[in-house]
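Trainee: Sequence and predicted structure are below.
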Amino acid sequence: MAAGAAEPGIAQRLRSLTEDFRDQGYVLTPEVLSSRLERLPLPVAAILGVPANAPALRLVRVFHCQDGPLAYLVNYVRADLCPGIENVDFTSSSLFDTLESVYRLRIAEGRRTFSAEPAREEVADALGLSPGFPVLYLEQVTYAADGRAVEYSEVWINSVHAKITSHLER
C-alpha cells in the first residue's frame, strides 16, 4: 500500500470492501477461512427476519493487501434466497456480485454501524495483531430491492492500514 492509511468510501455508499479499495488503486486478495451452511445465531436470525433455525451461509474471510492482512469478515447470507451458495468459490467471486448476478438479488440498500473495538483473539490472529489492538469494526445489514434482508456481516479492519472518512455537504 502507499504511505499512509487508505480511505475507502465505506461510510458513503453501499459497496463491497474490494470495490472501495480497488477504486483507490489497491488490490485486495481474499483468503477464505470457512464457507459452509450453518444455523443462524439467534440475534442474526432476528436481524434478517427469518426463523431461528434457518440455515445460512457463514462465510469467513481475510482480505490481504500488499502490507499484510487488512480486514477480517464474517458474513451470514440467507440460504433460502441463495440455494447452493455454499458451493461458490469466494476466492475468485465477490459476494455482492454473486448475489446480484447469480441469484438476481438487486442489492438496494444497507445499514452500517461503525465503532472502534479491541481485537479479540480470533480477529487479532487473522489480522496479525496483538489481542486488544484497536480495530475499526462495522456491522452491516444488506437489503434487496424488495426490502428483504439478505445478508448480515461483521467486519474488523486493521486500523494501521485504513481509516474512515466521510464527505459531508450541508
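Mentor: Alright, I've got the coordinates.

Trainee: Only C-alpha atoms from now on, for both contacts and neighbour counts.
Mentor: Fine.

Trainee: other SSEs contacting the strand or helix carrying Ala71?
Mentor: Using DSSP states H and E, Ala71 falls within strand 68-78. In terms of contacts (3 or more C-alpha pairs under 8 Å, 6 or more residues apart in numbering; DSSP states H and E), strand 68-78 is packed against strand 55-65, helix 121-127, strand 149-158.

Trainee: if we compare these, which one ends up closest to Gly110?
Mentor: In terms of C-alpha to C-alpha, the element of these nearest to Gly110 is strand 149-158, at 8.7 Å.

Trainee: Work out the gap between the closest one and the centre of the chain.
Mentor: The chain centre lies 4 Å from the centre of strand 149-158; the measure is C-alpha atoms, centre = their mean, to the nearest Å.

Trainee: now the helices for this protein?
Mentor: Ranges of helices within the chain are 17-23, 42-48, 95-97, 121-127, based on DSSP state H.

Trainee: Serialize those to CSV and add fields for distance to Gln140.
Mentor: Putting those into CSV (distance: least, C-alpha to C-alpha, whole Å) gives the following:
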stretch, distance to Gln140
helix 17-23, 12
helix 42-48, 10
helix 95-97, 13
helix 121-127, 17
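
Trainee: and those as JSON lines, adding mean neighbour count?
Mentor: As requested, the helices of the chain are exported to JSON lines (neighbours: other C-alpha atoms under 10 Å):
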{"stretch": "helix 17-23", "mean neighbour count": "16"}
{"stretch": "helix 42-48", "mean neighbour count": "15"}
{"stretch": "helix 95-97", "mean neighbour count": "17"}
{"stretch": "helix 121-127", "mean neighbour count": "18"}
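
Trainee: Looking at the ones you listed, which is nearest to Val62?
Mentor: Of all those, helix 121-127 comes closest under C-alpha to C-alpha, at 6.8 Å.

Trainee: roughly how far out does the closest one sit from the chain middle?
Mentor: The chain centre lies 16 Å from the centre of helix 121-127; the measure is C-alpha atoms, centre = their mean.

Trainee: got the contact list for it?
Mentor: If you take C-alpha atoms under 8 Å, 6 or more residues apart in numbering as the criterion, helix 121-127 is touched by Val62, Gly68, Pro69, Leu70, Ala71, Tyr72, Ser130, Pro131, Gly132, Phe133, Trp156, Asn158.

Trainee: for comparison:
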Amino acid sequence: MDVLEAKINKRIPIPLYYQLKELLREHIRNNEVGDPIPTEQQLCQHFGISRPTVRQAISGLVAEGYLQRSKGKGTFIAQPKINQDFLQVLESFNREMRDKGLTPATRVLAKETTVVDEDNISMHLKLPRGASVIYLRRLRFVNNSPLVLVNTFLPLDRLPNLNGHDLERESLYELIEHEHGLSIARAERTLEAVVGEEEDAQLLQIDPGSAVQYIETVTYLTDGSPIEFSQAWYRGDMARFTFELTKKRV
C-alpha cells in the first residue's frame, strides 16, 4: 500500500505522528531499498497535518534505521541494519551471516608475526611485553558492502600453524579448535560508540566522523587462558546489536 492512499484517524487518542510513522513503516515494507518516500509537503497536504508532525514521524524512522535522508534529494528507504547476536552467542562471523541469509566475505589486510608493544594487548592476553603474537587486520563484508574492520591479536606459542592458513576463506575459530586442538569456552565483549577515524572510515566506505560501534573482545579457552584479543569497528549505519537480560534474583 502506498502511504498516500492511507488515512489518519484524528478522532482517536493516538498521536498523529505515531499514526503516520506506522503508515510509513507499512509503506517501507511494501517498497524497495532506495525508493524515495513522499515529500514532507505531500504528506502534510494529503493527511492535513503540520510539518513538525510529519518531521517527527520521519525522524523516528531515520533514527531506527528504516529511512535515510540525502541532503537536497529527499528521504529514501534504507538498507535494513544487520542484527548482530554475538553479544549473546559466540559464533564465527561467516556462519552467523550465512544463517541470516546473507553473503559474507573477508579481505585480509595484514597477517604478520609481531611482538606485544601495548599495555592493552599485554593485559588482555596476559602476555609480557616483547612476547610474540600473530597480528591480523581484516575487512569483513556482507553482500559486497564493508561492515566491520577487525584487528586481532593471538599468542603465537599457542597457534604456531596459523600463519600458513588462508584466513579469507577459513574460520579463525575453527582453526583454533580443529587445527590446534584447543577448546574455546567463552568471550567477554565491551561496546562503545565512537566516531570513525579517517583511515578506518575510508576502508568502511563511510565519511570520517560517522558513527561507529567499537567492540573489544577477549576470547578464553576452557582452561581459562585468553586466546584472542580483537578490536572491531562496525559501521553504525549497517549494524545493530541485541542484548538479552534476565532479572537478578535476590
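Mentor: Okay, I see it. Predicted, not measured: the structure shown is a model, and the values here were computed from it.

Trainee: Drop the TM-score for these two in here.
Mentor: TM-score of the superposed chains, computed with TM-score structural alignment, normalised by the length of the first structure, equals 0.93; 169 aligned residues with a C-alpha RMSD of 1.5 Å.

Trainee: re the thing from before, for the helices of the first structure, which one sits closest to Glu139 of the first structure?
Mentor: Relative to Glu139 of the first structure, the nearest member of the helices of the first structure by C-alpha to C-alpha is helix 42-48, separated by 11.0 Å.

Trainee: Skipping adjacent residues, who's closest to the aligned partner of Ala45 of the first structure in the second structure in space?
Mentor: Correspondence of Ala45 of the first structure to the second structure, assessed by TM-score structural alignment: Ser122. In space, and not counting its chain neighbours, Ser122 of the second structure is closest to Pro128: 5.8 Å by C-alpha to C-alpha, 6 or more residues apart in numbering.

Trainee: wait, that neighbour sits on Asn120?
Mentor: No - using C-alpha atoms under 8 Å, Pro128 of the second structure is not in contact with Asn120; the gap is 11.0 Å.

Trainee: the more surrounded of these two?
Mentor: Using other C-alpha atoms under 10 Å, the more surrounded residue of Pro128 of the second structure and Asn120 is Pro128, with 15 against 11.

Trainee: related to what we said a few turns ago, rebuild the helices and strands packed on strand 68-78 of the first structure as TSV, extending it with distance to Arg112 of the first structure.
Mentor: As requested, those are exported to TSV (distance: least, C-alpha to C-alpha, whole Å):
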stretch	distance to Arg112 of the first structure
strand 55-65	18
helix 121-127	19
strand 149-158	9
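
Trainee: hmm, back to that, give the aligned range of the strand holding Ala71 of the first structure in the second structure.
Mentor: Mapped onto the second structure using TM-score structural alignment, strand 68-78 of the first structure covers residues 145-155.

Trainee: Next, the buried residues of that stretch.
Mentor: For stretch 145-155 of the second structure, the neighbour count (16 or more other C-alpha atoms under 10 Å) marks Pro146, Leu147, Val148, Leu149, Val150, Asn151, Thr152, Phe153, Leu154, Pro155 as buried.

Trainee: distance between that stretch and the chain's centre?
Mentor: Centre-to-centre, stretch 145-155 of the second structure and its host chain are 12 Å apart (C-alpha atoms, centre = their mean).

Trainee: Check stretch 15-25 of the first structure too.
Mentor: 12 Å.

Trainee: OK, contacts around the alignment partner in the first structure of Tyr135 of the second structure?
Mentor: Matched to the first structure by TM-score structural alignment, Tyr135 of the second structure sits across from Arg58. Listed by C-alpha under 8 Å, 6+ apart, the contact set of Arg58 of the first structure reads Ser34, Ser35, Arg36, Leu37, Glu38, Val74, Asn75, Tyr76, Val77.

Trainee: that older thread, next, the angle from the strand holding Ala71 of the first structure to strand 55-65.
Mentor: Interaxial angle, strand 68-78 of the first structure versus strand 55-65 (axes from the mean of the first three to the mean of the last three C-alpha atoms, to 10 degrees): 160 degrees.

Trainee: Pull the residues that contact strand 68-78 of the first structure.
Mentor: Strand 68-78 of the first structure has contacts (C-alpha under 8 Å, 6+ apart) with 40, 48, 54-64, 123, 126-128, 150-158, 161-162.

Trainee: Only whichever of these are buried, select them in PyMOL.
Mentor: Here is the PyMOL selection string for the buried members of the contacts of strand 68-78 of the first structure, based on 16+ other C-alpha under 10 Å:
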select buried, resi 40+48+54+55+56+57+58+59+60+61+62+63+64+123+126+127+150+151+152+153+154+155+156+157+158+161+162
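
Trainee: residues in contact with the corresponding residue of the second structure for Ser153 of the first structure?
Mentor: Aligned by TM-score structural alignment, Ser153 of the first structure pairs with Ser230 of the second structure. Neighbouring residues of Ser230 of the second structure by C-alpha under 8 Å, 6+ apart: Val150, Asn151, Thr152, Phe153, Glu216, Thr217, Val218.

Trainee: Format those residues as TSV; extra columns: distance to Arg186 of the second structure.
Mentor: Compiled in TSV, those are given as follows (distance: C-alpha to C-alpha, whole Å):
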residue	distance to Arg186 of the second structure
Val150	19
Asn151	19
Thr152	16
Phe153	17
Glu216	14
Thr217	10
Val218	9
